[in-house]
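Q: the following block contains a protein sequence and its predicted model.
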Amino acid sequence: MKKLMMLLLVFALLGVSVVPAYMQEDMPEIDCITDEEAVVVLSTGSVGIEVELAERAAAEFMAACPNITVEVRPLPESATDILGFFLQQFEAQSSEIDVFQFDVIWPAILAPHLIDLRPYISDERLAEYFPKIVENNTVDGALVGIPYFNDAPMLYYRTDLLEKYGVEVPTTWEELTEAAQIIQDGERAEGNSEFWGFVWQGNAYEGLTCDALEWIYTASGSTIIDADGNVTVNNEANAAALELAASWVGTISP
């Protein structure tokens, strides 16, 4: 029964927490599956409003299924700490948590411990998600996770400074490098000695890995390892992209 409750909550959370109110009329009605009393523990991230969204989803779910209590357990902010915590839970064969919110790069690591969701979701419902995300979350034929939300990299820029220095919005990393240098030089010449042209996730953590994947993909369209297990990252285009990024440190970036 607990397995069924977990699966139900996963799909319910997707419906009530990340879908705008004006779209929720089209969401499938929640099926509580059982009239028995049950408790389901949901782990959730704690960055931004993640806890708020999870608690809102839990409240709406419990309103529809008052016999089921959903306990929201906030996780650490650090993705590294979260993964370590999950692995400790699995190693100890703990039953403390039923529903895990995990990162997009962890399916293969966590797959041995997770339920295959494929028998519980229709083809029609699965088609609502980006195919690449579904593919990413499928390990050895088992669908071990479905999207709670999707992240997308964004480039933010100050239109006032682009206009001030007559610089176009950059569309390549090389153009970004040149634009950032022009603007940084100009601002520092006006007395802003602490101005930097470009800031990004440069610390030694997961965020830097995400950045590097973007540089590699935009440079050559390659991955690090392909579907057949071949190492594809070692090529001249990728090396040049990484060298360019490294050159930013101390020049246009702190």
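A: Happy to help now that I have it. Numbers count the residues shown, from 1 in each chain.

Q: contacts and neighbour counts: CA atoms only from here.
A: Will do.

Q: so who does Ala79 touch?
A: Asp103, Glu206 (Cα atoms under 8 Å, 6 or more residues apart in numbering).

Q: oops, could you answer that again for Asn238 instead?
A: Contact partners of Asn238, counting by Cα under 8 Å, 6+ apart, are Trp215, Ile216, Ala219, Ser220.

Q: quick one, which of those are buried?
A: In terms of neighbour count (16 or more other Cα atoms under 10 Å), the buried residues within the contacts of Asn238 are Trp215, Ile216, Ala219.

Q: included below, for side-by-side comparison, is a second structure:
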Amino acid sequence: MRQRRRLAAAAALVCTTALSTACGGSSTESASTELEGRGPITYAAGKDEEGVNPKIIEAWNKAHPDQKVRFIELPSSADDQRQQMVQNAQTKSDAFTVLDLDNVWTTEFAANRWIVELPKDRFELDQFVPTTVETALYRDRLYGVPATSDGAMLYFREDLLRKAGVQPPKTWAEMRQACDEVLALPEAEGMSCFAGQYEKYEGLTVNFAEAVNSAGGVITDENGKPNVNTPEAKRGLDALIEGFRSGMIPREAITFQETETRRAFMDGRVLFSRAWPNQYSHAAGADEPSKVAGKFGVAPLPGVGGPGVSSLGGHNLAISTYAKNKATAVDFIKFATAAEQQRLRLDVGSLAPTRSSLYDDPAMQQKYPYLPLLKKSIEGAEPRPRVVNYGEVTDAVQQHVYAALRGEKSSQQALSDLQAQLQKLTG
């Protein structure tokens, strides 16, 4: 199934980058007619913990004094960001021009006509990692440009694994065995085994999807139809439940979002952590004290039934339907997704690029040895459910999975209830 999706993505990319009428030339022309007006614009994005966006905006504003960009910083929570963007669209406000969308929102925003179609031939899409471009398409038309991507990696205490003579695990069973051996060391006293993101928010959907996908299951199929009440999905959810029950995952992790996971790893409280690439610079002590600086490594995610499968994270830049000065917005998006700006995002915040050249550059690989691993994670990643009403779907996932992790219902009941609710939501 994953191979068919990868082939579909490649086919979509070929069509995306072609300039012939058969592959959407007419839609490019229609998109261009809506992108008029030059002057000041705004850029709405989530809380910028890495401090990247001000640098990009400063460079743009210096070169375009008559078309300045003003940064609107939204909350750090993805759910709160989406809510504010939806409210802005529903009131047809022109307050937001360029939207920094979690890539899984693109389908929803495009289907509701809250964002405008973009001309494919303006953005060098053949130079982007194909899976990232796939997230920006709706009905084979372009509605965003990938600015950052995300593939999860397993962070581990390299020093402690080496001392115990243990290799990074490839499966959850191997990770449990590794923890048994490493946590017996005097240096590991008081540590827990593994942490991900299990608070009732978008990160829980991501972690659940990874467990299910790694066990051979899906939440929704290729056509967006729910198919989560399966033995494979149950195996994935059971792995998470058993992780909490056995103590492999510390009980406090039920409250963890990305920041809490990062701090637990940086403070030396967990041996392994599932995290995005932006944890790398923090753990290395680039901007705050880290007890694990120089002591950690990264590896592919372990899986429930074999090698792990990351959820495909990342952000697409899109233009609000109700914004003014859309021509300026197109130029700013092209500027903000150029190789130079993506290199800046990587250097300052360990934010994963979407351009293939940055992963394949020997100089960049020497500076960031994990880039080949990260590229494989992104190329093999599975998208979260690509459905029009994603907000309601992810809320349903969080509700039932969270209840199962807390022991309020069995895994079988949680998946049965989730399947029934998703069928209602997706029609």
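A: Alright, I've got the coordinates. All figures in this text were calculated on a predicted structure; none of them were measured in a lab.

Q: what's the TM-score here?
A: Here the superposed chains carry a TM-score of 0.76, computed using TM-score structural alignment, normalised by the length of structure 1; 213 aligned residues with a Cα RMSD of 2.4 Å.

Q: before we move on, back to that, ok, the contacts of Asn238 of structure 1 vs Ala54 of structure 1, which is closest?
A: Closest approach between the contacts of Asn238 of structure 1 and Ala54 of structure 1, by Cα to Cα: Trp215, at 33.0 Å.

Q: so Leu373 of structure 2 is in contact with Ala299, correct?
A: Yes: in this structure Leu373 of structure 2 lies within contact range of Ala299 using Cα atoms under 8 Å: 7.3 Å.

Q: need the contacts of Asn238 of structure 1 in TSV (columns: distance to Ala237 of structure 1 and secondary structure).
A: Formatted as TSV, the contacts of Asn238 of structure 1 follow (distance: Cα to Cα, whole Å; DSSP: H, G, I helix; E, B strand; the rest coil):
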residue	distance to Ala237 of structure 1	secondary structure
Trp215	10	helix
Ile216	8	helix
Ala219	6	helix
Ser220	6	helix
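
Q: ok, Ile319 of structure 2 - how many residues close by?
A: Neighbourhood size, Ile319 of structure 2 [other Cα atoms under 10 Å]: 28.

Q: quick check: the aligned residue for it in structure 1?
A: Here Ile319 of structure 2 stays unmatched in structure 1, going by TM-score structural alignment.

Q: and the next helix or strand past the helix or strand containing Ile319 of structure 2?
A: According to DSSP states H and E, Ile319 of structure 2 maps onto strand 313-319. Sequence order places helix 326-336 as the next helix or strand after strand 313-319 of structure 2, per DSSP H and E.

Q: and the contacts of that next one?
A: The list of residues contacting helix 326-336 of structure 2 from outside it, by Cα under 8 Å, 6+ apart, reads 34-41, 56, 60, 67, 97-98, 122-123, 145, 147, 317-319, 341-342.

Q: before we move on, which element is Leu42 of structure 1 in?
A: strand 38-44.

Q: now do Lys424 of structure 2
A: If you go by DSSP H and E, Lys424 of structure 2 is part of helix 411-426.

Q: about what we covered before: ok, the buried ones among the contacts of Asn238 of structure 1 vs Val233 of structure 1, which is closest?
A: Of these, the one sitting nearest to Val233 of structure 1 (Cα to Cα) turns out to be Ile216, at 7.6 Å.

Q: what do we get in structure 2 for the closest one?
A: Aligned partner of Ile216 of structure 1 by TM-score structural alignment: Val212.

Q: I figured its match was touching Val218, is that so?
A: Yes: counting by Cα under 8 Å, Val212 of structure 2 does reach Val218; the two are 6.1 Å apart.
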